[in-house]
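requesting a structural model of the entry that follows:
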Amino acid sequence: MAVSRLEGVPGIGVDRMGDAADGAADPDLLRLENLDTDLRPLAAALEATRIAIDDDNANSYLPFPGHERLRHAVASHVGRGVREIDWQHTLITAGGLNGILNVLLATLEPGDEVVLTDPVYAGLLNRVRVAGGVPSLARLEPSAAGWSLDLDSLRAAVSARTRVLLMMSPSMPSGSVLDRPAWDAVTELCLERDLLLVVDTAMERILFDGRLAIDPLALDGMADRTIIVGSASKELRMIGWRVGWVVAPPALVHDIGLVCISNVVCQVGIAQTAVAVALEAGDGDVAAAAAEWERRRDVILAELDGLPVIPPHGGWSMLLDIRSLGHTAEEASERLFRLGRVAATPMTNWGSERAGDYVRFVFANEPCERLRGFGDRVRAALL
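Below is the predicted model:
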């Protein structure tokens, strides 16, 4: 029997689909099940990694909060040239989700509620539960134009037990991007109810159709109650480097740092200078990658024209409503794999029961050329 902290902590499904896809060893199989990408990191970051292998300072536990150059780079990146962020208010973590867990462990009492959007990455839900928190879900509403946050549902998700609003924009798995009214509603709730805002910024610059990022730290009254958690994995395509960061108000830095030391102890030493180099390069590298991912999104949307797919406004993935096609998520995933040679993850447990109406297609790892004909595969498997 599992220990109590693992009650309600299911698997995320991606591992199972990834294992099946690896085991098939079929070059014709479209790998749309996990958040890998074929776009390489910045060349200068790769070279910095190679150099770090021979640097003895990169083979050390110290300093525990992370290398100073990277912490300065994070402070500059999060400040966006608009505000000065004290680099000592930054902490380097072993990936973004390690940062999320550390923040939750440092800010939640057992039984505290955390508001997230629905559908949502199952890994975020599971970290809330492992930290002793209770997820409370606010609906993302689908339409032919994309996803939007139901503001009434957001307000209803907040209770007397709520401690944190955990937002991600663009979010996984939907690609939903919070607009100004949504951020204003988040701000209003945080100020009225004395709540913390934790923002997962792993994909904040991966925006489509000319959308611009909204800076959570610029929201009126939010600088002292907002915790930014970032990652090199998505925007910088440095998945295997396992480097993330936390930028927190001064009053919380010590506690989060204590959890960091008590959890993973330190970050990947040989990766930190490389991530600093990538952050210091500015937005151009990320913008070029985002433009390629937008082209892939557009190919898939054209291929699935006429099917109930919800267009993402950013990020790496999109959802297809397979319940309306007469399948469960598990059935659709199996049929896509067997009949369409498409690896796609069912969204079971990725939020409320309604998340089980969808399968997810990740478009970060397959070039446009291989995505041609994708619609025929989907129709052959599901219609």
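
going by C-alpha atoms from here, please, whenever you check contacts or count neighbours.
Fine.

flag every buried residue along the helix or strand containing residue 142.
Per DSSP states H and E, residue 142 falls inside strand 134-143. If you call a residue buried by 16 or more other CA atoms under 10 Å, then strand 134-143 has these buried ones: 134, 135, 136, 137, 138, 139, 140, 142.

now do the lengthiest helix in the chain: which elements does it pack against?
The longest helix of the chain (DSSP state H) is helix 284-303. Applying 3 or more CA pairs under 8 Å, 6 or more residues apart in numbering; DSSP states H and E, one finds that helix 284-303 makes contact with helix 368-371, helix 374-382.

between the ones you listed, which gets nearest to residue 155?
Of all the helices and strands packed on helix 284-303, helix 374-382 sits nearest to residue 155, with 37.0 Å by CA to CA.

contacts for the closest one?
Contacts with helix 374-382, where a contact means CA atoms under 8 Å, 6 or more residues apart in numbering, come from 300, 303-304, 325, 327, 332, 335-336, 338-342.

let's see 7 Å
Residues external to helix 374-382 that are found in contact with it (CA atoms under 7 Å, 6 or more residues apart in numbering): 303, 304, 332, 335, 336, 339, 340.

one more, please, to line up against the first structure:
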Amino acid sequence: MTRPLLNRRLAAFGTTIFAEMSALAARTGSINLGQGFPDTDGPEEVREAAVRALREGRGNQYPPGPGVPELRTAIADHQRTRYGLEYDPDTEVLVTAGATEAIAAALLALVEPGDEVIALEPYYDSYAACVAMAGGTRVPVTLRPHDGRYVLDLDELRAAVTPRTRLLLLNTPHNPTGTVLTRAELAAVAELAVERDLLVITDEVYEHLVLDDLPHIPLASLPGMRDRTVTISSAGKTFSFTGWKVGWTTASPALTTAVRSAKQFLTYVSSGPFQYAVAEALRLPDAYFDGLRAELRAKRDLLSDGLERAGFGVHRPAGTYFVTTDIRPLGATDGLDFCRSLPERAGVVAIPNAVFYDHRAEGAPFVRFAFCKRTDVLEEAVARLERLA
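You can find the predicted model right below:
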């Protein structure tokens, strides 16, 4: 055959960096601080809720297309009690196979070939692939470190909007940088979206992982944004059950209908019994969410302090469970080479941030470590990394 087998839209996307680095960790026996998944399960009562649903036959067959009513109601209640956002669970909430499917379904539904999608780089790798599958053109706006945090250049964002711009794709708290967009930054985004009549998809899966004294502010809560924003979140990061793949969108009836039209031809439905369990998880008391943040804050500081002692430049995150580091103080400039050699040098695996950039040079000297691991694992990783000093 003269024609390549792989669709040309996906030709640039090979094996993910997560698969490569996880395989490297397994092959070398290294501590895997690359892929962002916890190494312990979430609350026992939530796991037991899933077992109970299985035994009672709830969700063992196809659940309703939009999601089970109990979960859709819990999601609507969560948005109202946490953020003052009112959503109708029947017409404005859609359950998906994790946030990744929600992102794919939203982009496939709302983007046509030739449309431009502005995304903040560095960005989660599925964003680029989903924009490509939808036939859109990805337009990156780069977050850059300044005074201890990664910041959004609002002038650069405004300049990136053209007559072909269809939507903005935002992620806050932001993976991989750990920055949390401020109210002022979000207000400027909202003003621009209203002015230029843009749709916005917001990936807010780390909403409960804001580690410092900052609020999580859903973009949909700002003036003019309720009916032009698709808000995405999931249970994986908040409750440490990433394998359950339960995500959701909240949006106006028109946007929800559009996203559902695409979603129904992807997985159709998924995670039946787990949906009932997540409905119970969303109703856990505030003490659970406060305890999760406190635990992750301590782990962030443990790893960040160790990375600083090892000689890295550390950008301590305000949210998520990732630390971005600068390898230039260690005499290195290429994060990909650095990460491929790190298991042999220190017995630890990390992720090079450059793979999350279109402008690879912008991300070349930065490397990401995950701290959603047991304390003893992080302590051992720190001890190994300090050999680099």
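
before we move on, the earlier item: the helix or strand that the strand holding residue 142 of structure 1 is followed by vs structure 2, average offset?
Downstream of strand 134-143 of structure 1, the first helix or strand assigned by DSSP H and E is strand 146-149. Once fitted to structure 2, strand 146-149 of structure 1 is off its aligned match by 1.5 Å on average (mean CA distance after the TM-score superposition for structure 1).

which residue, neighbours along the chain excluded, lies closest to residue 52 of structure 1?
residue 270 (5.1 Å; CA to CA, 6 or more residues apart in numbering).

now which residue in structure 2 aligns to the one you found?
With TM-score structural alignment defining the correspondence, residue 270 of structure 1 maps onto residue 273 in structure 2.

picking up where we left off before, mean per-residue distance, the strand holding residue 142 of structure 1 versus structure 2.
Strand 134-143 of structure 1 versus its aligned partner: 1.5 Å mean (mean CA distance after the TM-score superposition for structure 1).

can you check which part of structure 2 that strand sits on?
Against structure 2, strand 134-143 of structure 1 falls on residues 137-146 (TM-score structural alignment).

name the residues that touch that stretch?
Applying CA under 7 Å, 6+ apart, the contact partners of stretch 137-146 of structure 2 are 114-122, 128, 131, 150-152, 156-157, 358.

okay, and which of those map to strands?
Among these, DSSP state E puts 116, 117, 118, 119, 120, 121, 150, 151, 152 in strands.

redo those residues as JSON lines? Include neighbour count and distance to residue 283 of structure 2.
Converted to JSON lines, those look like this (neighbours: other CA atoms under 10 Å; distance: CA to CA, whole Å):
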{"residue": "116", "neighbour count": "23", "distance to residue 283 of structure 2": "38"}
{"residue": "117", "neighbour count": "26", "distance to residue 283 of structure 2": "35"}
{"residue": "118", "neighbour count": "22", "distance to residue 283 of structure 2": "34"}
{"residue": "119", "neighbour count": "23", "distance to residue 283 of structure 2": "32"}
{"residue": "120", "neighbour count": "20", "distance to residue 283 of structure 2": "32"}
{"residue": "121", "neighbour count": "27", "distance to residue 283 of structure 2": "34"}
{"residue": "150", "neighbour count": "20", "distance to residue 283 of structure 2": "33"}
{"residue": "151", "neighbour count": "18", "distance to residue 283 of structure 2": "33"}
{"residue": "152", "neighbour count": "22", "distance to residue 283 of structure 2": "34"}
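
number of nearby residues for the aligned residue in structure 1 for residue 189 of structure 2?
For residue 189 of structure 2, the aligned position in structure 1 is residue 186, judged by TM-score structural alignment. Residue 186 of structure 1 is flanked by 23 other residues according to other CA atoms under 10 Å.

residues making contact with the helix or strand residue 186 of structure 1 falls within?
Assigned by DSSP H and E, residue 186 of structure 1 belongs to helix 180-193. Residues outside helix 180-193 of structure 1 that contact it (CA under 7 Å, 6+ apart) are 149, 151, 196, 219, 222.

and stretch 205-215 of structure 1, by the same measure?
When contacts are defined by CA under 7 Å, 6+ apart, stretch 205-215 of structure 1 is touched by residues 204, 235, 290, 294, 313, 314, 315.

return the subset of these lying in helices.
290, 294.

TSV for the contacts of stretch 205-215 of structure 1, including distance to residue 262 of structure 1?
Shown next, in TSV, are the contacts of stretch 205-215 of structure 1 (distance: CA to CA, whole Å):
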residue	distance to residue 262 of structure 1
204	29
235	28
290	36
294	40
313	37
314	34
315	32
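
can you name the two of the contacts of stretch 205-215 of structure 1 that sit furthest apart?
The widest separation within the contacts of stretch 205-215 of structure 1 (CA to CA) is 15.2 Å, between 235 and 313.

how far apart are the host helix or strand of residue 45 of structure 2 and its match in structure 1?
In this structure, residue 45 of structure 2 sits in helix 44-55 according to DSSP H and E. Here the mean offset of helix 44-55 of structure 2 against structure 1 after fitting is 1.2 Å, by mean CA distance after the TM-score superposition for structure 1.

next one: stretch 287-298 of structure 2
Relative to structure 1, stretch 287-298 of structure 2 is 1.6 Å off (mean CA distance after the TM-score superposition for structure 1).

residue 116 of structure 2 corresponds to which position in structure 1?
Using TM-score structural alignment, residue 116 of structure 2 pairs with residue 113 in structure 1.

mind listing the helices for structure 2?
17-28, 44-55, 69-83, 98-110, 125-133, 154-160, 183-196, 236-239, 253-263, 272-281, 286-310, 335-346, 360-363, 375-385.

take these and write them to a markdown table, including distance to residue 212 of structure 2.
Shown next, in a markdown table, are those (distance: least, CA to CA, whole Å):
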| stretch | distance to residue 212 of structure 2 |
| --- | --- |
| helix 17-28 | 27 |
| helix 44-55 | 26 |
| helix 69-83 | 17 |
| helix 98-110 | 24 |
| helix 125-133 | 26 |
| helix 154-160 | 23 |
| helix 183-196 | 15 |
| helix 236-239 | 16 |
| helix 253-263 | 32 |
| helix 272-281 | 23 |
| helix 286-310 | 8 |
| helix 335-346 | 28 |
| helix 360-363 | 25 |
| helix 375-385 | 20 |
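
leaving out sequence neighbours, find the closest residue to residue 146 of structure 1.
Excluding its sequence neighbours, the residue lying closest to residue 146 of structure 1 (CA to CA, 6+ apart) is residue 311, at 4.8 Å.
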